[in-house]
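A.B. asks: With the sequence up front, the predicted model follows.
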Amino acid sequence: MNHDSYDDAFIAGWLGRVRTIAVVGASPNPARPSHGVARFLALHGYTVFAINPGQAGRNIAGLPTYARLADVPEPIDMVDVFRAPEYLAAVVAESLALAPRPKLIWSQLGVRDDAAAATAEAQGIAVIQDRCPAIEIPRLRLPRLG
């Protein structure tokens, strides 16, 4: 897939299909974008899990926090990545090890690794890179879930 641009219907379709989201790299600091986006997604009706090894067992933005994706107690539809691009391949590998696998890996603004995306896509996981769902949801005027 070409990750230079995405059709609005593609983004809206995925945001309408997913229900559970794991935010990898969620920060306990309310000033950090990962904190605000996790909170936004939860307020928008998604079931959100924060992933941060140093904060496991605590809450981030009022959300349960786990050390790894494999620790989340229910299937994850979307993995939202707030890690530097060089870590995206490791997040893809961790996602591929899950059963069931996530349907979508979403990497945040400034996070792009086309080789990691190709690996996920070859295994049937869709990828959206270098975008923010907290920007796309209002831009596309998507309704709240539930």
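C.D. replies: Okay, I see it.

A.B. asks: Please make it C-alpha for all contacts and neighbour counts, starting now.
C.D. replies: Fine.

A.B. asks: roughly how far apart are residue 113 and residue 53?
C.D. replies: Applying CA to CA, to the nearest Å, the value for residue 113 to residue 53 is 23 Å.

A.B. asks: Among the two, which residue is more densely surrounded?
C.D. replies: Each of residue 113 and residue 53 has its neighbours counted (other CA atoms under 10 Å); residue 113 has more, 18 against 14.

A.B. asks: wait, isn't that one in contact with residue 90?
C.D. replies: No. If you go by CA atoms under 8 Å, residue 113 and residue 90 don't touch, sitting 11.0 Å apart.

A.B. asks: Residue 52 is in contact with residue 58, correct?
C.D. replies: No. Using CA under 8 Å, residue 58 makes no contact with residue 52, being 9.7 Å away.

A.B. asks: Touching both of the two, which residues are there?
C.D. replies: Residues touching both residue 58 and residue 52 by CA atoms under 8 Å, 6 or more residues apart in numbering: residue 65.

A.B. asks: okay, pairing it with this:
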Amino acid sequence: MIETYGDDETVRAILRDAGDTWAVVGLSNNRERAAYGVAALLRRMGKRVVPVHPRAETVLGEKGWASLREIPFPVDVVDVFVRSEAAGAVADDAIAVGARAVWFQLGVIDPEAHRRVREAGLAMVMDRCPAIEYGRMA
């Protein structure tokens, strides 16, 4: 059986050990969106937050990119704020660019994408929020 949500050990490993460059897919300058608040928290926790959004906006002082595949430097964790129907393609891009982990946000669920990510050897968390988990594990 596939563990679809990520246990505390996996959550802790991603937050502490997976690396400091987080690509946040779906991040824009809209401060009302959850992605913006999570990205701001990740920055406060010492992470480099790279916005990935079709508009490729600069967010929180970091240049944005239209897709993961356009980012010209290594990405450690891909944090996904898109609809579940679109998340699988993002997971495949995360594998292709050599990310170490994929994090699907609350409500983003794709068991097949989870399977592909895990089979590729990456850590994976699904339907959880790093902002909540940081607070819970502190």
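C.D. replies: Sure, I can see it. The structure presented is a predicted model; accordingly, all values stated were derived computationally and were not measured.

A.B. asks: Quick TM-score on the pair, please.
C.D. replies: The TM-score (TM-score structural alignment, normalised by the length of the second structure) is 0.92; 136 aligned residues with a CA RMSD of 1.3 Å.

A.B. asks: and the residue nearest to the spatial centre of the first structure, what helix or strand is that in?
C.D. replies: Per CA atoms, centre = their mean, the C-alpha nearest to the average position across the first structure is that of residue 80, at 1.3 Å. Assigned by DSSP states H and E, residue 80 of the first structure belongs to strand 78-81.

A.B. asks: Can you tell me what sits against that strand?
C.D. replies: Strand 78-81 of the first structure is contacted from outside by 18-25, 88, 91, 95, 102-108, 111, using CA under 8 Å, 6+ apart.

A.B. asks: Among the residues you listed, which lie within strands?
C.D. replies: 20, 21, 22, 23, 24, 104, 105, 106, 107 (DSSP state E).

A.B. asks: is it possible to export those residues to CSV including distance to residue 47 of the first structure and neighbour count?
C.D. replies: Formatted as CSV, these follow (distance: CA to CA, whole Å; neighbours: other CA atoms under 10 Å):
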residue, distance to residue 47 of the first structure, neighbour count
20, 5, 20
21, 6, 24
22, 9, 26
23, 11, 27
24, 14, 25
104, 15, 24
105, 16, 25
106, 16, 23
107, 18, 27
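
A.B. asks: and of those residues, the nearest to residue 33 of the first structure?
C.D. replies: The nearest member of these to residue 33 of the first structure, counting by CA to CA, is residue 23 at 11.2 Å.

A.B. asks: Could you check which of residue 58 and residue 52 of the first structure has the larger neighbour count?
C.D. replies: A count of neighbours by other CA under 10 Å puts residue 52 above the other of residue 58 of the first structure and residue 52, at 21 against 15.
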